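**Q** sequence and predicted structure are below.
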Amino acid sequence: MKGNLHIEKKLVECITDNKEAFYRLAYSYVKNENDAVDILQDSIQKAISSKRHIKNEQYIKSWFYRIVVNTSLDFLKKQKKLMFVDEEALESYADGVENQYSNIDLERALESLSLKYRSVIILRYFEDLKIEEVAEILNENPNTIKTRLTKALKLLRIQMA
């Protein structure tokens, strides 16, 4: 029981310390302020109810990233639609951080990518995660992520040209 409380405390601490990054990740999938907040709330609920599955607290952050990604993908499957970027909403949640999506051409190019390519770009470059972390979050082999990243960058270059 004591270990469970410790894990829950670490989980809450992780979510609190990284809430803007988790929000940006959810927002990058759904492109809607309210939906991103709903996804975060659902993700927090799922994480707290599944905290017993955390075996090593050093993986809490990537474990929660995976929950946010999966919850976002589930939302998109239910909605079966993509929404346009509301740049003002994104800026309001950046909390003083420079808007990483300010280049409209890059935004459009990212939107043209399939989710599997967009996910690796967002997690690797916008969330500044290591290849191994991206692989863990997306539940893929690191070599698969490297291949997807190379392909995604190639597709982005074509779109931007």
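**A** Arrived safely, thanks for sending.
**Q** please count neighbours and contacts with C-alpha atoms only from this point.
**A** Fine.
**Q** pretty sure residue 142 sits against residue 135.
**A** Yes: with contact defined as C-alpha atoms under 8 Å, residue 142 reaches residue 135; the gap is 5.1 Å.
**Q** so which of these two has more stuff around it?
**A** The neighbour count for residue 142 versus residue 135, taken as other C-alpha atoms under 10 Å, is higher for residue 135 (22 against 17).
**Q** what's near enough to touch that one?
**A** Contacts for residue 135 (C-alpha atoms under 8 Å, 6 or more residues apart in numbering) come out as 141, 142, 144, 145.
**Q** second one coming, line it up with the first:
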Amino acid sequence: MEKYIRKARKGNADAFLKILEHYKEDLYRIAFVYVKNEADALDIMQEVAYRSFKSIHQLNETAYLKTWLTRITINCSVDLLKKSQHLSFFEEIPEAEFEFEADHIMKMTLEDLLKILSVEEKTVILLRYYEQYTFQEIANLLDIPLGTAKTTVYRALKTLRQSMIERGSTDE
């Protein structure tokens, strides 16, 4: 991957395409989770390709290539949502499920998750449990302190736990 990055920094489009090809499925999945439809996710992928090719010279640490591309993908996704004023996220999400490390194992559909969390909380939960990033990787990716990344995850888990408790009392 290092040789492709060196070539891409010099403007080699073929090398850059090989980089994107390597990460396209992960990046597409992130985009799709944000915008919930194929057309918008593909638009985001085009924007990610444009922005990342234009600014690949800004990538200081090649070990963080995937993190850097993921951050661009998240930013493009949020930008598209703001532009189209679709601030109500994920009304019809496939039945993907998350498992959380909490006091006990909880399962919620992705749709449930995204209805009750803020954008910041959604982002860290998706990165932590869907993309399997560590807290440090999340902090680096979002350019926030490590403590903030942990706090946001724990706050989101607390919100989810509370929602589960409330559902349990209303389902009976």
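**A** That came through, no problem. For clarity, every value in this text was computed on a predicted model and none was experimentally measured.
**Q** so after superposing, what's the score?
**A** TM-score of the superposed chains, computed with TM-score structural alignment, normalised by the length of the first structure, equals 0.80; 149 aligned residues with a C-alpha RMSD of 2.4 Å.
**Q** re earlier: which among the contacts of residue 135 of the first structure gets closest to residue 85 of the first structure?
**A** residue 145 (25.4 Å; C-alpha to C-alpha).
**Q** what's the closest one aligned with over in the second structure?
**A** When the second structure is aligned by TM-score structural alignment, residue 145 of the first structure is paired with residue 149.
**Q** if we ignore the residues flanking it in sequence, what's nearest that match?
**A** Nearest non-adjacent residue to residue 149 of the second structure, counting by C-alpha to C-alpha, 6 or more residues apart in numbering: residue 139, 5.5 Å away.
**Q** so that neighbour is in which element?
**A** Assigned by DSSP states H and E, residue 139 of the second structure belongs to helix 135-142.
**Q** go on, residue 84 of the first structure?
**A** Assessed by DSSP H and E, residue 84 of the first structure sits outside every helix and strand.
**Q** the closest residue to it other than its chain neighbours: neighbour count?
**A** Nearest residue to residue 84 of the first structure, sequence neighbours excluded (C-alpha to C-alpha, 6+ apart): residue 31, at 5.9 Å. As a burial measure, residue 31 of the first structure scores 20 neighbours (other C-alpha under 10 Å).
**Q** do the same with residue 23 of the first structure
**A** When neighbours are counted by other C-alpha under 10 Å, residue 23 of the first structure registers 20.
**Q** do residue 77 of the second structure as well
**A** 25.
**Q** okay, buried residues for the helix holding residue 139 of the second structure please.
**A** 135, 137, 138, 139, 140, 141, 142 (16 or more other C-alpha atoms under 10 Å).
**Q** return the closest of those with respect to residue 79 of the second structure.
**A** residue 142 (14.9 Å).
**Q** who are the contact partners of that closest one?
**A** Counted by C-alpha under 8 Å, 6+ apart, residue 142 of the second structure has contacts residue 71.
**Q** make sure residue 7 of the second structure is indeed in a strand.
**A** No: counting by DSSP: H, G, I helix; E, B strand; the rest coil, residue 7 of the second structure is not part of a strand but helix.
**Q** go ahead and confirm it touches residue 15.
**A** Yes: under the criterion of C-alpha under 8 Å, residue 7 of the second structure makes contact with residue 15 at 6.0 Å.
**Q** look at the two and report which has more neighbours.
**A** residue 15 (19 against 14).
**Q** can you find the partner of residue 42 of the second structure in the first structure?
**A** Using TM-score structural alignment, residue 42 of the second structure sits opposite residue 37 in the first structure.
**Q** ok, residue 16 of the first structure to residue 22 of the first structure distance?
**A** Counting by C-alpha to C-alpha, to the nearest Å, the separation of residue 16 of the first structure from residue 22 of the first structure is 10 Å.
**Q** can you classify residue 99 of the first structure by secondary structure?
**A** Quick answer, by three-state DSSP: residue 99 of the first structure is coil.
**Q** which residues touch residue 89 of the first structure?
**A** If you count contacts by C-alpha under 8 Å, 6+ apart, residue 89 of the first structure has them with residue 33.
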